[in-house]
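S.K.: What follows is a predicted protein model with its sequence.
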Amino acid sequence: MRHLLTLDGMPRATVVELLDRAQHFADLRGDVDALKGIAACTLFFEPSTRTRMSFQLAAMRLGAHVLNFDVSTSSARKGETALDTMRNLEAMGVRGFIVRHHDDGAVAQLAAAAGEGTALLNAGDGRSNHPTQGLLDMLTLRQAKGDDFARMRIAIVGDVKHSRVARSDLHALRALGATDIRVCGPAALLPEAATLAGCRVTHDLDEAIDGADAVITLRLQRERMEDGLVESLDGYHRDYGITEARLRSAAPGALVMHPGPINRGVEITDEVADGPRSLILRQVANGVAVRMAVLERLLAARG
């Protein structure tokens, strides 16, 4: 695996290997030197908190030298392209690029132009892919519910159409053999049929949650209301907000996940987000372990 651009089409065995290695790092106390002497750069063209910080921490725990690219103070403000930025950093000896970009396919384009010894890792591009989020969500589910994904009933709720997280979760769930995947949201926020192949699609939240073992709720970007795709934030919460009352029809021990950042009182109530059902902070913690596993896989042989 030279780059990690998507989970779409990734073999089950590879997904499981990455999850197993991530679990090793989650259980590990202390740092390792697997990437000692290797330089990696977080090349982010979009704002980020959890993803950027966890990648930085993951690389540091592996012993890498970490460069943090800040688009607001870089030559990108003077018109330098992402490709020229990458090539200049490659010339300095950087061998790993962790890239977040607002355009679909931008990371794949950079990967196609990268030098022989360079690895790219997609930290989120447009609406398309967020592979490490997909992996950390699967690790979190596996820790909480076991490794038999074929027996799990998973509901994904919200703005699936614009969510790279939802797409990567769907890719990973299919790879791991999940067969009962419910997708729920307003009609205007659901994607094309091909994205939802094999899923049970509904606009009724109660139907989606009924008997579910886990509910993955997605962030609603407020511009969706401005675009007329959502009538109001209050209306969205009424129809699709995750509350304790709504969760009474879920399976006993049902758990709730959210990729963050949370719009409290819109996608989810405080009572759920901060309550015993919530796996949200475990997702954040698992992000470091998953990103250590992926960085090691891509970069350990490049020193």
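M.R.: Received, thanks. Everything quoted here is computed from the prediction, not taken from an experiment.
S.K.: hey, let's count contacts and neighbours off CA atoms from now on
M.R.: Noted.
S.K.: need the helices for the stretch 101-250 of the chain, in chain order.
M.R.: Ranges of helices in the stretch 101-250 of the chain, per DSSP state H, counting those that start in this stretch, are 106-113, 131-145, 164-175, 205-209, 223-226, 233-240.
S.K.: could those be laid out in CSV, adding distance to V284 and mean neighbour count?
M.R.: Putting these into CSV (distance: least, CA to CA, whole Å; neighbours: other CA atoms under 10 Å) gives the following:
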stretch, distance to V284, mean neighbour count
helix 106-113, 23, 17
helix 131-145, 8, 23
helix 164-175, 14, 24
helix 205-209, 23, 22
helix 223-226, 25, 13
helix 233-240, 23, 16
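S.K.: Quick one: closest of these to N68.
M.R.: helix 106-113 (17.0 Å; CA to CA).
S.K.: tell me the angle of the longest helix seen in the chain relative to helix 131-145?
M.R.: As assigned by DSSP state H, the longest helix anywhere in the chain is helix 280-299. Interaxial angle, helix 280-299 versus helix 131-145 (axes from the mean of the first three to the mean of the last three CA atoms, to 10 degrees): 130 degrees.
S.K.: helices or strands up against helix 280-299?
M.R.: Where contact means 3 or more CA pairs under 8 Å, 6 or more residues apart in numbering; DSSP states H and E, helix 280-299 is packed against helix 12-27, helix 50-61, helix 131-145, strand 255-257.
S.K.: then this one, side by side with the first:
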Amino acid sequence: MKTLMPALLLLAMGSAQAAPIAMEDQSQLKVPGTQVTPQFVPPAESAIPDNAFGKMIREGHALFVDTRRLMPDAVGNGMNCSNCHLDQGRMPHSAPLWGAYPMYPAYRKKNDKVNTFAERIQGCFSFSMNGRPPAADSPQMTALSVYAYWLSTQAPTGVEIAGRGYPEVPKPKDGYDFKRGKQVYDEQCAICHGGNGEGQKVAGEYVMPPLWGRDSYNWGAGMHRINTAASFIKYNMPLGKPGSLSDQQAWDVAAWINRQERPQDPRLVQGSIEKTRLKFHANDGVNLYGQKVDGVLIGQGIGG
């Protein structure tokens, strides 16, 4: 993989920062079958111009692949943007930036408003990164937006592009099974993400992201949905072997991962898991938030 720098894989704010936004995850958007443009190819890194604009593209790239280290005030866990948007935001079927940027501004039903691309990124910081979003007009947000814009060079505007999101993997007719999911995890995932989902560190920095626990995505992130995680896993994991798992295996392991505890949903309603479930999770795909599994209430959260 060609990179500009070494790297790897959604609270109230102060007046200088934007308020957290309850964002619907990019991956929840369905990928159409035939009514899409041919697969888009983003520009090569060698095409970055040698001027002030190119410098900002490189700054955005650096923030994207090394988010946790370069934006410690905005990231509250062990994740980088590139953990969910693989190959530096380039890879098809991994929610690539070139498939997202041309579709904004866009109306989002979940927060009932038209969202800018900056607001979409802020949602990722609130949930996937379990952090505090930078202001929409901050230098970091500008750089990230410029990087996404550049990757979208010559992409059609407002048109679904093949490879845009995480392709939907239908739920198996017999549902999912936690026991089978644990077996898949132990055999296929633990080598990178750890036996307890803790990720993998080198010199104190995560090189493989944690999948549950205090340093993973929180209960408000789109990836907490079993259907979303199954789609990401099916088309992108294990790393270097996308598509090697069956639909059933992808759903099983996604269910196992998402029955584990993680940081609380920052939208927690009056301290109540049940009220939060009813408002934000009851109609949000397939998820376990607020349900009991083996007598244990899921969604209690893990503090920092």
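M.R.: All right, it came through fine. Owing to the predicted nature of the structure, the values given are computational and were not obtained by experimental measurement.
S.K.: TM between them?
M.R.: Remark: TM-score between the superposed chains equals 0.27 [TM-score structural alignment, normalised by the length of structure 1]; 151 aligned residues with a CA RMSD of 7.0 Å.
S.K.: the inter-axis angle of the longest helix of structure 1 versus helix 50-61?
M.R.: 50 degrees.
S.K.: how far away is the nearest residue to L295 of structure 1 once chain neighbours are set aside from Q143 of structure 1?
M.R.: Distance criterion CA to CA, 6 or more residues apart in numbering; nearest residue to L295 of structure 1, sequence neighbours excluded, is A59 at 7.1 Å. To Q143 of structure 1, A59 of structure 1 is 23 Å away according to CA to CA, to the nearest Å.
S.K.: Now L43 of structure 1. Nearest residue, chain neighbours left out?
M.R.: According to CA to CA, 6+ apart, the nearest residue to L43 of structure 1 is V99 (4.7 Å).
S.K.: OK, contacts around the one you found?
M.R.: 42-45, 107, 120-124 (CA atoms under 8 Å, 6 or more residues apart in numbering).
S.K.: can I assume it sits in a strand?
M.R.: Yes. With DSSP: H, G, I helix; E, B strand; the rest coil as the criterion, V99 of structure 1 is located in a strand.
S.K.: Could you export the helices of the stretch 101-250 of structure 1 as JSON lines, including distance to F25 of structure 1?
M.R.: Shown next, in JSON lines, are those (distance: least, CA to CA, whole Å):
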{"stretch": "helix 106-113", "distance to F25 of structure 1": "26"}
{"stretch": "helix 131-145", "distance to F25 of structure 1": "12"}
{"stretch": "helix 164-175", "distance to F25 of structure 1": "20"}
{"stretch": "helix 205-209", "distance to F25 of structure 1": "32"}
{"stretch": "helix 223-226", "distance to F25 of structure 1": "38"}
{"stretch": "helix 233-240", "distance to F25 of structure 1": "35"}
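S.K.: closest one to N286 of structure 1 among those helices?
M.R.: Checking the helices of the stretch 101-250 of structure 1 against N286 of structure 1 by CA to CA gives helix 131-145 as the closest, at 5.7 Å.
S.K.: Run the angle between the longest helix of structure 1 and helix 12-27 for me.
M.R.: Going by the same axes, to 10 degrees, helix 280-299 of structure 1 makes 120 degrees with helix 12-27.
S.K.: And helix 280-299 of structure 1, what's buried?
M.R.: Of all the residues in helix 280-299 of structure 1, those buried under the rule 16 or more other CA atoms under 10 Å are 280, 283-299.
S.K.: contacting residues around D169 of structure 1?
M.R.: D169 of structure 1 touches 133-135, 137-138, counting by CA under 8 Å, 6+ apart.
S.K.: switch the cut-off to 7 Å
M.R.: G134 (CA atoms under 7 Å, 6 or more residues apart in numbering).
S.K.: sorry, back to before: would you quantify the distance from the residue nearest to L43 of structure 1 to L139 of structure 1?
M.R.: 22 Å.
S.K.: quick revisit: switch the helices and strands packed on helix 280-299 of structure 1 over to a markdown table; also include distance to L170 of structure 1.
M.R.: Shown next, in a markdown table, are those (distance: least, CA to CA, whole Å):
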| stretch | distance to L170 of structure 1 |
| --- | --- |
| helix 12-27 | 13 |
| helix 50-61 | 19 |
| helix 131-145 | 8 |
| strand 255-257 | 14 |
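S.K.: Ok, which of those comes nearest H237 of structure 1?
M.R.: Of those, nearest to H237 of structure 1 by CA to CA is strand 255-257, at 15.8 Å.
S.K.: Can you tell me which helices and strands that closest one packs against?
M.R.: strand 214-217 (3 or more CA pairs under 7 Å, 6 or more residues apart in numbering; DSSP states H and E).
S.K.: ok, 8 Å please
M.R.: Using 3+ CA pairs under 8 Å, 6+ apart: strand 255-257 of structure 1 touches strand 214-217, helix 280-299.
S.K.: Can you say which of those is nearest to R50 of structure 1?
M.R.: Ranking these by their distance to R50 of structure 1 (criterion: CA to CA) puts helix 280-299 first, at 7.0 Å.
S.K.: so what's the residue nearest to L295 of structure 1 up against?
M.R.: Per CA under 8 Å, 6+ apart, neighbours of A59 of structure 1: 35, 40, 65-66, 292, 295.
S.K.: gap between it and L141 of structure 1?
M.R.: 24 Å.
S.K.: Kindly report the same for L281 of structure 1.
M.R.: 13 Å.
S.K.: Next: Q56 of structure 1.
M.R.: Distance from Q56 of structure 1 to L141 of structure 1, by CA to CA: 24 Å.
S.K.: T51 of structure 1 now?
M.R.: Taken as CA to CA, the span from T51 of structure 1 to L141 of structure 1 is 19 Å.
S.K.: what does H101 of structure 1 give?
M.R.: Going from H101 of structure 1 to L141 of structure 1 by CA to CA gives 27 Å.
S.K.: Over to V94 of structure 1?
M.R.: From V94 of structure 1 to L141 of structure 1 the distance is 34 Å (CA to CA).
S.K.: Could you do A112 of structure 1 as well?
M.R.: Using CA to CA, A112 of structure 1 is found at 33 Å from L141 of structure 1.
S.K.: likewise E207 of structure 1?
M.R.: 21 Å.
S.K.: what does R238 of structure 1 give?
M.R.: The gap separating R238 of structure 1 from L141 of structure 1 is 27 Å, by CA to CA.
S.K.: F55 of structure 1 too?
M.R.: F55 of structure 1 is 21 Å from L141 of structure 1, by CA to CA.
S.K.: Kindly report the same for L299 of structure 1.
M.R.: Counting by CA to CA, the gap from L299 of structure 1 to L141 of structure 1 is 27 Å.
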